[in-house]
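Trainee: model this:
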Amino acid sequence: MARKARTLHTCSECGYSSPKWLGRCPECGSWGTLVESGATPASSSSARVPSSLTPAAPATPITRIDAAASTSLPSGIGELDRVLGSGVVPGSVVLMAGEPGVGKSTLLLEVASRWASLGRTALYVTAEESVGQVRVRAERTDALKETLYLAAESNLDVVFGHVEQLKPSLLIVDSVQTMHAPGVEGVAGGVAQSRAVTAALTTLAKTSGIPVLLVGHVTKDGNVAGPRVLEHLVDVVLNFEGDRQSSLRMLRGIKNRFGATDEVGCFEQTAGGIREVPDPSGLFLSHRGQTPDGSAVTVAMDGVRPILAEVQSLTVDPVAKNPRRVVTGLDNNRVPMVLAVLQARAGERTNEKDAYVATVGGMRISETATDLAVALATWSSLHEQPLPPKTVVVGEVGLAGELRRVPSLERRLAEAARLGYEYAIVPAGEKVRVPGMRVAQAATLREAIGLARPS
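Mentor: Presented below is the predicted three-dimensional model:
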């Protein structure tokens, strides 16, 4: 005799299920996230042998499968294609997450417009705005195209009806947390609904070959909102991020079944919409005719992409007894350590000055390869002596004052040489030859300061 159905409580953060309510999820540790998600029938006491089903299509030898069906198509936006691998793969599902107001909807509307401008049909489904609101934004960003269709729908069945009528070659859904699947219990954005909507759209993509781009919200921790199963169902997970105080936007790959996840796309938020930045180094270098004191140019790696960045340091007499350390765009713990090494190993009296260290253009750098730039920019500010013109510095500073090698050094210097830099100060121990650039090696921070003194 079959038992009664059991009520399940599912965590809205990670999808963990429990037959009873718990205050804290045992899986992810979140409090108050277990909600009732319906009942599941209990298994019968007697085991059943599943009956065999006739497959809709026979299994095919892998050598007979046409690989051309999965050839990627250009989206019309080069920076997006760079992150995706080589373009949009037919039948793929891409989830783009990001904070509110960062520009996800504007970017995907631009994708739909570029897609339509190539003579293909795109369907943009918005469940958060009206078609009038999207039309106004499309006018502002010059995204009006005849083969770009809009639909303001939150019912998943109606969306499938639009797909059946239009047969688009690209489907954009904004957002997956606001869509509702009829017949599934729970509210839109809940665990059951988000899972059902994503699974249905994934099935649609795989069976029809239509690529689907989904907009996803993020939690306060920066993770994709909803159960973790969403990231497992889709093919690609992208994170669109940026500081609200800066126009720079970065598109990073978190998961990609068709390419690497270390590529980064750069965009700029303007009054006319989202603009591609194929050469982002220019955003982070101040336009100046003469090198000022307190400034050093370095090369940071964002994924596999080298980007030139300017580090500035300002040292002034302290107002209080304890000198201040104000850091913007760099590691708050790393910069004071580099200043301490500069004092202990190079004899510079950094403890007698307030130090303000920042990057230019709103760039955020977390890697240690910028240590030497912080040290030389501070030395330059202390002595009011600028570094030699067209100089780039790269290196990690150790607590003993030694300079440590950094990865991809030759690639970094090649990018600097491409932008016209002629002199580089790097850690000793690695043979680097870059055409058109003179490379000087230093074993210690004190040696690097000697090389940075204008002759």
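
Trainee: from now on I want contacts and neighbour counts done on CA atoms only, so please keep to that.
Mentor: Noted.

Trainee: G303 and V197: what is the separation?
Mentor: As judged by Cα to Cα, to the nearest Å, G303 and V197 stand 32 Å apart.

Trainee: of these two, who's got more company?
Mentor: Each of G303 and V197 has its neighbours counted (other Cα atoms under 10 Å); V197 has more, 24 against 13.

Trainee: ok, the more buried one - contacts?
Mentor: Contacts for V197 (Cα atoms under 8 Å, 6 or more residues apart in numbering) come out as L156, V176, M179, H180, A181.

Trainee: so the fourth one sits against E153, correct?
Mentor: Right, the one you point to is H180. No. Taking contacts as Cα atoms under 8 Å, H180 lies outside contact range of E153: 9.4 Å.

Trainee: contacts for stretch 156-167?
Mentor: So stretch 156-167 is in contact with T121, L123, V125, E153, M179, H180, A181, P182, V197, going by Cα under 8 Å, 6+ apart.

Trainee: farthest pair within these?
Mentor: The most widely separated members of the contacts of stretch 156-167, counting by Cα to Cα, are T121 and P182 (26.9 Å).

Trainee: when those two are compared, which one has more neighbours?
Mentor: Taking neighbours as other Cα under 10 Å, T121 and P182 compare with T121 leading, 21 against 13.

Trainee: in contact with that one, which residues?
Mentor: Applying Cα under 8 Å, 6+ apart to T121 gives the contacts W115, T147, L148, Y149, K167, P168, S169, L170.

Trainee: quick check: chain neighbours aside, which residue is closest to A225?
Mentor: Nearest non-adjacent residue to A225, counting by Cα to Cα, 6 or more residues apart in numbering: V218, 4.7 Å away.

Trainee: what is the neighbour count of that neighbour?
Mentor: Applying other Cα under 10 Å, we find 17 residues neighbouring V218.

Trainee: just L339 next, same as before
Mentor: By other Cα under 10 Å, 22 other residues sit near L339.

Trainee: buried set for the helix or strand that contains it?
Mentor: Assignment of secondary structure by DSSP states H and E places L339 within helix 334-346. For helix 334-346, burial by neighbour count (16 or more other Cα atoms under 10 Å) applies to R334, V335, P336, V338, L339, A340, V341, L342, Q343, R345, A346.

Trainee: structure for this one too, so we can compare:
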Amino acid sequence: MPKARTRFICDDCGAETPQYFGKCPACGAWGTLQEQVISTLPTTTQRSPLTTRRSPSVDPLPRLALTLSEIVDHPQARLSSGYTELDRVLGGGIVPGSLVLVGGDPGIGKSTLLLQVSQQLSQRHRVLYVCAEESGQQVKLRAQRLQIESRGDDSSLAVAAANLYLLPEIDLEAILQELESLRPQVGVIDSIQSLYWSALSSAPGSVAQVRECTAALMRFAKQHHVPLLIVGHVTKDGAIAGPKVLEHLVDTVLYFEGDRFASHRLLRSVKNRFGATHEIGVFEMVDQGLREVLNPSELFLGSRDEVTSGTATIVACEGTRPIVVELQALVSPTSYGSPRRSATGIEYNRLLQILAVLEKRLGIPLSKLDAYVSSAGGFECGRTRRRFRSGDRGGC
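Mentor: Coordinates of the predicted model:
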């Protein structure tokens, strides 16, 4: 009989401990350890293959490793998503057999973006949309609200209606069976934290469930050359929920960012095995869903026709595309003992460094003035995305 034992796994970092602690000993997070029951098979006395010696008279095993010249190059055409901004972030389009992870805050528009992309792809390819968080009726209501079924000519709409399939399911085995049966050219999983594998005793969204479900989907994508787009939730710190191995398994990691009170959205690439990293795509939220912005400089420029004090126009290089951004600054006498510093869109420590240089070299008494700096349109420089913790201030 296999012996059952219990271990505790941290939901944030994936560390394992034999007993429960209120605080994770690895990352220091509170209340993140979850209990998981595993079974241990009895050990055998079978020798390791590394210690097994072969007789010299026996023929050697065939060589499996290949040199670079022996590997046959198979050029693969990328699939166009129908949106120029998304294709730019992906490095030219969707690579067959790739695993793309899309993360973002709740309500930022991840499901809306992937539903619109699925409709565009279904005009040329068969698409399976797995809605693990919603029913098929809810997805259809969103499609009707966004008027997705009326985009395109009559012939393309007829093809899209026959090629877009919805599957409201959370069971991983049922999803893999449907993928094997339907054999779509593109698959969408919304979301990975909602999937459940019955072989594990942990709840959906736990570290073990997310890790094993992602690994199973990755094996299917590589074996059948089917690209899969996966939605991932984020924690309160701004990182994708689940173990860190989730971002290592996938080929591309995209962050969908934006202010809830602003209309624009930024799709940023932080990992891409098939293209440049830190590439951004700009979208605008309108009444019919997301609309791509082909000229982002118009969105991030304020009153550029007038000469206004406290404004400056700079060129920020994001990925392979330069973007013109307007910076706005304001200083005023402080009413408290220590001046206040506020930064929106730029790094807070960078602001403090600039203020110190101005006071030292130019003699401006900025230590007695409040300083407020922001970028027009709420654009955030995303050279390096970091996790926000309590006590951090300013943009990334």
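
Trainee: let's have the contacts of stretch 156-167 of the first structure in JSON lines, adding secondary structure and distance to V136 of the first structure.
Mentor: Listed next are the contacts of stretch 156-167 of the first structure as JSON lines, based on DSSP: H, G, I helix; E, B strand; the rest coil; distance: Cα to Cα, whole Å:
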{"residue": "T121", "secondary structure": "coil", "distance to V136 of the first structure": "20"}
{"residue": "L123", "secondary structure": "strand", "distance to V136 of the first structure": "17"}
{"residue": "V125", "secondary structure": "strand", "distance to V136 of the first structure": "15"}
{"residue": "E153", "secondary structure": "coil", "distance to V136 of the first structure": "18"}
{"residue": "M179", "secondary structure": "coil", "distance to V136 of the first structure": "23"}
{"residue": "H180", "secondary structure": "strand", "distance to V136 of the first structure": "26"}
{"residue": "A181", "secondary structure": "coil", "distance to V136 of the first structure": "28"}
{"residue": "P182", "secondary structure": "coil", "distance to V136 of the first structure": "31"}
{"residue": "V197", "secondary structure": "helix", "distance to V136 of the first structure": "28"}
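
Trainee: columns distance to P292 of the first structure on top of the residues you listed, output as a markdown table?
Mentor: Shown next, in a markdown table, are these (distance: Cα to Cα, whole Å):
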| residue | distance to P292 of the first structure |
| --- | --- |
| T121 | 52 |
| L123 | 51 |
| V125 | 51 |
| E153 | 56 |
| M179 | 54 |
| H180 | 57 |
| A181 | 60 |
| P182 | 64 |
| V197 | 56 |
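
Trainee: G303 of the first structure and G450 of the first structure, how far apart?
Mentor: G303 of the first structure is 32 Å from G450 of the first structure, where distance means Cα to Cα.

Trainee: please enumerate the helices of the second structure.
Mentor: Under the criterion DSSP state H, the second structure contains helices at 84-90, 110-121, 136-146, 154-163, 172-182, 207-224, 245-249, 296-299, 348-362.

Trainee: which stretch of the first structure lines up against the second one?
Mentor: Applying TM-score structural alignment, one finds that helix 110-121 of the second structure aligns to the residue range 104-115 of the first structure.

Trainee: pull the residues that contact the matching stretch.
Mentor: By Cα under 8 Å, 6+ apart, the residues outside stretch 104-115 of the first structure that reach it are 75-77, 96-98, 121-124, 137-138, 141, 143-145, 148, 170, 172, 174, 215, 240, 273-274.

Trainee: tell me the contacts of the residue positioned nearest the centre of the first structure?
Mentor: By Cα atoms, centre = their mean, the first structure has its centre lying nearest to R252, at 2.7 Å. Applying Cα under 8 Å, 6+ apart to R252 of the first structure gives the contacts V83, L238, N239, F240, T261, D262, E263, V264, G265.

Trainee: distance of it relative to L382 of the first structure?
Mentor: Applying Cα to Cα to R252 of the first structure and L382 of the first structure gives a distance of 38 Å.

Trainee: any idea how far D262 of the first structure is from the nearest residue to A69 of the first structure once chain neighbours are set aside?
Mentor: Excluding the flanking residues, the one nearest A69 of the first structure by Cα to Cα, 6+ apart is P90, at 7.3 Å. Look at P90 of the first structure and D262 of the first structure: by Cα to Cα, they are 22 Å apart.

Trainee: V102 of the first structure too?
Mentor: Here the criterion is Cα to Cα. By it, V102 of the first structure lies 21 Å from D262 of the first structure.

Trainee: who has more neighbours out of these two?
Mentor: Shown here are V102 of the first structure and D262; by other Cα under 10 Å, V102 has more neighbours (19 against 15).
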